[in-house]
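Visitor: Sharing a model that was predicted from the sequence below.
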Amino acid sequence: MSNWMGSNRPVSVLSLDEQRRQLISEYKRCELRIGQDPYKLTGLFCNRTWDNILCWP
């Protein structure tokens, strides 16, 4: 089997339901983090943001 990068290593594939479960779980964790104080209280910093895949920063 070959993945998009041409490697012959096995590729792990999650079912659509498992992908959704993991994204919902990460979204909930991100929402908790967004509700907390920023990690940096002085100077410039980026707001926490959910981009539908990851929580930044």
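Guide: Yep, that arrived. Residues are numbered from 1 along each chain as shown.

Visitor: C-alpha only now, for contacts and for neighbours.
Guide: Noted.

Visitor: roughly how far apart are Cys30 and Gln22?
Guide: From Cys30 across to Gln22, the span is 12 Å (CA to CA, to the nearest Å).

Visitor: again, but for Thr49
Guide: According to CA to CA, Thr49 and Gln22 sit 17 Å apart.

Visitor: and if you look at Leu32?
Guide: In this view, Leu32 and Gln22 are 16 Å apart by CA to CA.

Visitor: Which of these two has more residues huddled nearby?
Guide: A count of neighbours by other CA atoms under 10 Å puts Gln22 above the other of Leu32 and Gln22, at 14 against 10.

Visitor: Okay, one more to line up with it:
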Amino acid sequence: MSTPQVLVTQRKYMGKIVALRSFSDNTVVASGKDYSEVLDRARAKGVESPVMVRVPAKKTVCCY
């Protein structure tokens, strides 16, 4: 079993949907409240298949 990793650490993303470059590169390329808009912005930046996650509004751990 692999070691869990933290994908998003910044509080400014709490309660938002974020698009990450990949599971191995957790650079946030887009964020917002609407899934489709976040996906479109990530693709506009050249990331065709971003990792999309919803960051909980409260301090919660989510395992993917």
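Guide: Nice, thanks for sending it over. All values reported here derive from a predicted model rather than from experimental measurement.

Visitor: What does the superposition give as a TM-score?
Guide: With the length set by TM-score structural alignment, normalised by the length of structure 1, the two chains reach a TM-score of 0.28; 23 aligned residues with a CA RMSD of 3.3 Å.

Visitor: wait, what's in contact with Leu16 of structure 1?
Guide: By CA atoms under 8 Å, 6 or more residues apart in numbering, the contact list for Leu16 of structure 1 is empty.

Visitor: Tell me how far it lies from Thr49 of structure 1.
Guide: Taking CA to CA, one finds Leu16 of structure 1 at 24 Å from Thr49 of structure 1.

Visitor: Kindly report the same for Arg21 of structure 1.
Guide: Applying CA to CA to Arg21 of structure 1 and Thr49 of structure 1 gives a distance of 19 Å.

Visitor: Could you do Glu18 of structure 1 as well?
Guide: Relative to Thr49 of structure 1, Glu18 of structure 1 is positioned 23 Å away (CA to CA).

Visitor: Compare neighbour counts for those two and give me the winner.
Guide: Set side by side, Glu18 of structure 1 and Thr49 show more neighbours around Thr49, with 14 against 11, by other CA under 10 Å.

Visitor: I figured Val29 of structure 2 hits Leu20, correct?
Guide: Yes. Counting by CA atoms under 8 Å, Val29 of structure 2 touches Leu20, with 5.7 Å between them.
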